[in-house]
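S.K.: The sequence and its predicted three-dimensional model are supplied below.
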Amino acid sequence: MEIHQLKTFMTVAREGSISRAAETLCLSQPAVSAHIKAIEDTFGLILFERTPRGMSLTREGEQLLRKTEQTLGAHQDLLTEAARLKGRLNGKLHIGNSSTASTEALGRLMIALSERCPEVELVVQHGNTAELLKGIRNGSLDAGFYNDSHLPDEDISSLEVGRFSIFLAAPPGLVDTSEPVDWQALAQLPWICPTVQSCCKQAADHLFEAHNIRPQRIISIDREAVTRTLIGGGVGVGLLHADSAREAQLRGEIEIICEAQKHVRVLFAHTRKRVHDPLLMMARSILQTEHG
């Protein structure tokens, strides 16, 4: 029985599905099934019940999962201690980056790591905030950058690495920006808003509540670049991060109606149980120094 088979067992238990575990581990489904069978054959135990809804741990499986987590934790501690004794950090760091988060902090981290820890390999994966938090929790990601969207994060340790504001923007000439904002008139226009929980969705919801409006039509777009293109194309009004809004304004693509949210925090986060991980401690140190 190998360490990678134990990692597969833990991932299937967390995901509750062979297919989702295969996707998380970047393995084929037959390979994942073979790992589980090898462990069951070794122990002479049935670890999962195969149901129409997926993989459900048996009582024996639940007991062995706790021991597996301890074993894998001890294995990681062993690797960490060996790296410390050698006097340098090495290994692979899987970092998630939200598609709407600022890339500045990620860039700073990549440059500093390449200079200070050349033997550390940095692997970047993109996704939305919910996807990144899931990856951080299930172990497929070591840490991630995302915009604070106030999702439940009791088990997450985060560090603020940047801030930005959000603006409500319109196509040139569609709204008279020299006059006070007519919110009832804006409600008659199409709004381009994210559907997933995000900083721009929160900003939009706040505007709707604060001004007691509900747009007659909402176009659901989860990518800021697409939102910017649609606003510039005259489709409707929408929300843009400050840098994108100002660039688009300078290019004459959009006009800014108002500031929708003054401060949105960009966070670097990982699980609290990994707060003493040497690679993550180094990453936090770099980001604190650069941001501070």
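M.R.: Alright, I've got the coordinates.

S.K.: switch to C-alpha atoms for all contacts and neighbour counts from now on
M.R.: Will do.

S.K.: how about the helices of the stretch 1-150 of the chain, start to end?
M.R.: Ranges of helices in the stretch 1-150 of the chain, per DSSP state H, counting those that start in this stretch, are 3-15, 18-25, 29-43, 59-86, 104-116, 129-138.

S.K.: let's bring in a second model and compare:
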Amino acid sequence: MQLRHLSTFAAVADTLNFTRAAERVHLSQSSVTEQIQSLEAELGARLFDRSRRRLSLTPAGQRLQAFAAELLKLAGEARAAVAEASDTVAGSLVIGGLETLCAVRLPELIAEFHRRHAAVELTLKTADSGSLRRGIRNGDLDAGFFFGEAPEETDVRSEALAEEQLLIILPPNHRLAGRTEVGPEDLANDAFLVTQPGCIYRRMFDEAFAILPKRPKPMGEFASLGLIRGLVEAGLGCALVPRSALAKHPGHVVAIPWSGRRRTAPVTMMWRHRRVYAPALAAFLATARECL
């Protein structure tokens, strides 16, 4: 049983889609199909049910999925142990982060890590918080950065590295533009611009106004903080954002510190737990703790 076949099987089992699995393992779709067929022939069992419109695991495939995850984890730990013994910090890392963090907080970290460990090839990807957590769980990402506390998960570790101040951004002519801070009661009747449910920024809004019997009604849901900032500038409403959302492009908005129950949001680093960490990942985690 070849590890590359197991890796391909794990990608297909996780995505239940040959095209997305091929993208994950950097193979053509035909190569993915061939590897799955080879694995099925070797095991003498069908691993996927292809008879329906949606691909699904057979009972045999469900059994193999757990073993494949463990075998691939052990293989990764074996490689890490060998690399650790050689005392070489090299290889490649894929790091993920929210777009705001990738633009403001992570560049300094990436630059400092490269200065210390130039032999490590780094890839930085932006994604929403849900995608970051999934990427860490399935091995697509070595580490991820987002706002908020991480839920407890098996085989995943997280650590809050910094606190980011929360701000209310208002149009320049807003009645509260001269205030030094504002709280939930001050904005109970204002229109708010929010991101979609499930997004960490939407969760910040929901939690910030949870103490009110009736929270402000969002006037619309938007895809990015950049768009929300522009709409606030245009006078369409208010928004609750972390300070780094204004760091590169403050625009013509009024930013006032939030005085609600929680005035900051943690900047959290998450990674997949291993018995032995590859030297490159161990060095990156240590550098992040210093720089953030």
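M.R.: On my side now, so go ahead. What you are looking at is a predicted structure, and each value in this text was computed from that prediction instead of being measured.

S.K.: Now render the helices of the stretch 1-150 of structure 1 as TSV, adding distance to residue 151 of structure 1.
M.R.: Output for the helices of the stretch 1-150 of structure 1, formatted as TSV (distance: least, C-alpha to C-alpha, whole Å):
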stretch	distance to residue 151 of structure 1
helix 3-15	20
helix 18-25	22
helix 29-43	31
helix 59-86	26
helix 104-116	21
helix 129-138	8
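
S.K.: quick one, which of the ones you listed is nearest to residue 252 of structure 1?
M.R.: Judged by C-alpha to C-alpha, the one of the helices of the stretch 1-150 of structure 1 that comes nearest to residue 252 of structure 1 is helix 104-116, at 24.8 Å.

S.K.: any idea how far the most far-flung residue of structure 2 relative to its centre is from residue 61 of structure 2?
M.R.: When distances are taken from the C-alpha mean of structure 2, residue 44 lies farthest, 38.0 Å away, according to C-alpha atoms, centre = their mean. Computed as C-alpha to C-alpha, to the nearest Å, the residue 44 of structure 2 to residue 61 of structure 2 distance reads 12 Å.

S.K.: now do residue 169 of structure 2
M.R.: 51 Å.

S.K.: what do you get for residue 221 of structure 2?
M.R.: Counting by C-alpha to C-alpha - residue 221 of structure 2 and residue 61 of structure 2 are separated by 40 Å.

S.K.: quick one: the strands in the stretch 101-250 of structure 2?
M.R.: Assigned by DSSP state E, counting those that start in this stretch, the stretch 101-250 of structure 2 shows strands spanning 120-126, 143-147, 156-170, 192-194, 218-221, 239-242.

S.K.: how far off helix 129-138 does the longest one point, in degrees?
M.R.: In this structure, strand 156-170 of structure 2 runs at an angle of 170 degrees to helix 129-138, with axes from the mean of the first three to the mean of the last three C-alpha atoms, to 10 degrees as the basis.

S.K.: Which of residue 221 and residue 61 of structure 2 has more residues huddled nearby?
M.R.: Here residue 221 of structure 2 and residue 61 are set side by side on neighbour count (other C-alpha atoms under 10 Å), and the busier one is residue 61, at 20 against 14.

S.K.: residue contacts, the more buried one?
M.R.: 13, 46-48 (C-alpha atoms under 8 Å, 6 or more residues apart in numbering).

S.K.: Kind regards, and thank you for your time.
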